[in-house]
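Participant: Quick one, fold the following:
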Amino acid sequence: MFDNLPRGTICIEDIEMGMSRYLQKQVTDRDIEMFAEVSTDRNPVHLDEDYAQETIFEGRIAHGMLTAGLISAVIGEQLPGHGTVYLGQSLKFLGPVRPGDTVRAEVTVTGIDHAKRRVTLDCRCEVDGKLVLAGEAKVLAPSRKFD
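Facilitator: Next up, the predicted model:
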């Protein structure tokens, strides 16, 4: 289940420094299994509890890119929203996300180039207030001039 702000589009003309949007999602076993199927990443640390118990994580974890995908969802659905084009993304994985964890994915505007329609976003994911992913995205924002 998602807990988030309204979806839609914020055009470059309306984006402001410090603007922020987020979503929250509980990561389920089904999410992990579906991500493994779609990505073809079937690393047993994600799918096999017995195997995962013997790793540094001492249990199953979600794919890092599944967590990162929540950042993509905020960008593509909320800020800037529909019509946004990804230009780049940096990521640091700082902690595991486990089945059942609720992830809060948030993006905040840290740079705007109105002339080029470019927006820089600070990206972060937290579980229980602990940072598990941090990074920066650069995107091309939609514009009312091109509607």
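Participant: When you work out contacts or count neighbours from here on, use the C-alpha atoms and nothing else.
Facilitator: Noted.
Participant: got the contact list for the longest helix along the chain?
Facilitator: Assignment by DSSP state H gives helix 64-77 as the longest helix of the chain. The contact list for helix 64-77, computed with CA atoms under 8 Å, 6 or more residues apart in numbering, reads 7-9, 21-23, 32, 35, 81-84, 91, 93, 96-97, 103, 105-107, 123-125, 133.
Participant: To check against the first, give me the structure of this:
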Amino acid sequence: MLRPPAVTELMETAERVAPDADAFAVARTLDDPDVESVVVVEDGELVGIVAQSDAVALLVDDRDPDALVAADVMSSPVHTVDANESIVAAAERLRTHGIGSLPVLDDGELVGIITASLLSQHIPHVRRPARDVDAAEDVVRQTDRADTAYEKADWEFEYVGHQGHIDVGDVVRFSKSLDETEVEEFADASGDTNRLHLDDEYARGTRFGRRIVHGTLVAGVVSAALARLPGLIVYLSQQVSYLGPVDVGERVTAECEVVEKLGDDRYRLTTTVTDSDDETVIDGEAVVIADPVPETA
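Facilitator: All right, here's what the predicted structure looks like:
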């Protein structure tokens, strides 16, 4: 597998202050658009973090603002990420905890900071968790559809969401194998005849050591999943991060989750593809329009 970069490859220098630093001085530091958080360090140990949202509290605090120090407005304990962890692990931690920054530690020592805005340039899915769809009264679970043109025995899908329409929290999964015939047909249809995908001898000399499936063909299962959401789904955009190769003949699963309603029947979804070992090989997000299904004669 290709491995995503370690956080040390993307991290930035952390702005540091002492716990007794003037809180308004910290707020002025956070006024810099390039500074999303300031870490609070005492005797070389990380004790807190002040984010831009914490600085806003200075405006509404009932205490004497001149007496406030960093320790009064910092968040503690601090969620961190180890220097040898990947940017994918960092992104998941940010998303799980709903925070914007993670100090990076190497053997317990602060060596930098990684932020959601920085990670979003490399992993588009750094977003808040979606609402739990099971709380909705009209939730359904579907594993077959009558309105698709055809289904094959090898294909599997599951939709957990709202009856007749999509909404935040809905999840759809689609799974299929990407076999030799499909790889060859995709090469012919797309014109991508890179020998990495078609020539065993050539592929053995590459970094992968064997033939792999076209990345765009793997990403195509995301489109297949989206097509099984309620309504007529129209793609508007797709952001993709390729995290690892897929072997010819391997089974992959796309999972799409509706995370935001944008208005005008537009929705934003996180989109991932995993391989047969449940390793994430594609990560990203999409924006779609969900129109009513047209009536047929």
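Participant: what's the TM-score here?
Facilitator: A TM-score of 0.87 describes the superposed chains when it is computed by TM-score structural alignment, normalised by the length of the first structure; 138 aligned residues with a CA RMSD of 1.8 Å.
Participant: Narrow the contacts of helix 64-77 of the first structure to those that are buried.
Facilitator: 9, 21-23, 32, 35, 81-84, 93, 96-97, 103, 105-107, 123-125, 133 (16 or more other CA atoms under 10 Å).
Participant: In the first structure, what range does stretch 91-105 of the second structure match?
Facilitator: On the first structure, no counterpart of stretch 91-105 of the second structure exists by TM-score structural alignment.
Participant: measure that stretch end to end?
Facilitator: 16 Å (CA to CA, to the nearest Å).
Participant: List the buried residues for that stretch?
Facilitator: Ala91, Glu92, Arg93, Leu94, Arg95, Gly100, Ser101, Leu102, Pro103, Val104, Leu105.
Participant: Quick check: next helix or strand after the helix or strand hosting the second one?
Facilitator: Right, the one you point to is Glu92 of the second structure. Assigned by DSSP states H and E, Glu92 of the second structure belongs to helix 87-97. Going down the chain from helix 87-97 of the second structure, the next helix or strand is strand 101-106, by DSSP H and E.
Participant: Quick one: list the elements packing against that following strand.
Facilitator: strand 81-82, helix 87-97, strand 109-115 (3 or more CA pairs under 8 Å, 6 or more residues apart in numbering; DSSP states H and E).
Participant: what would these look like in JSON lines with distance to Ser223 of the second structure?
Facilitator: Output for those, formatted as JSON lines (distance: least, CA to CA, whole Å):
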{"stretch": "strand 81-82", "distance to Ser223 of the second structure": "33"}
{"stretch": "helix 87-97", "distance to Ser223 of the second structure": "23"}
{"stretch": "strand 109-115", "distance to Ser223 of the second structure": "30"}
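Participant: corresponding residue for Glu37 of the first structure in the second structure?
Facilitator: Aligned partner of Glu37 of the first structure by TM-score structural alignment: Asp188.
Participant: that's a strand at its match, yeah?
Facilitator: No: looking at Asp188 of the second structure with DSSP: H, G, I helix; E, B strand; the rest coil, it is helix, so not inside a strand.
Participant: counterpart of the helix or strand just after the longest helix of the first structure in the second structure, which residues?
Facilitator: Downstream of helix 64-77 of the first structure, the next assigned helix or strand under DSSP H and E is strand 85-93. Per TM-score structural alignment, the counterpart of strand 85-93 of the first structure in the second structure is residues 234-242.
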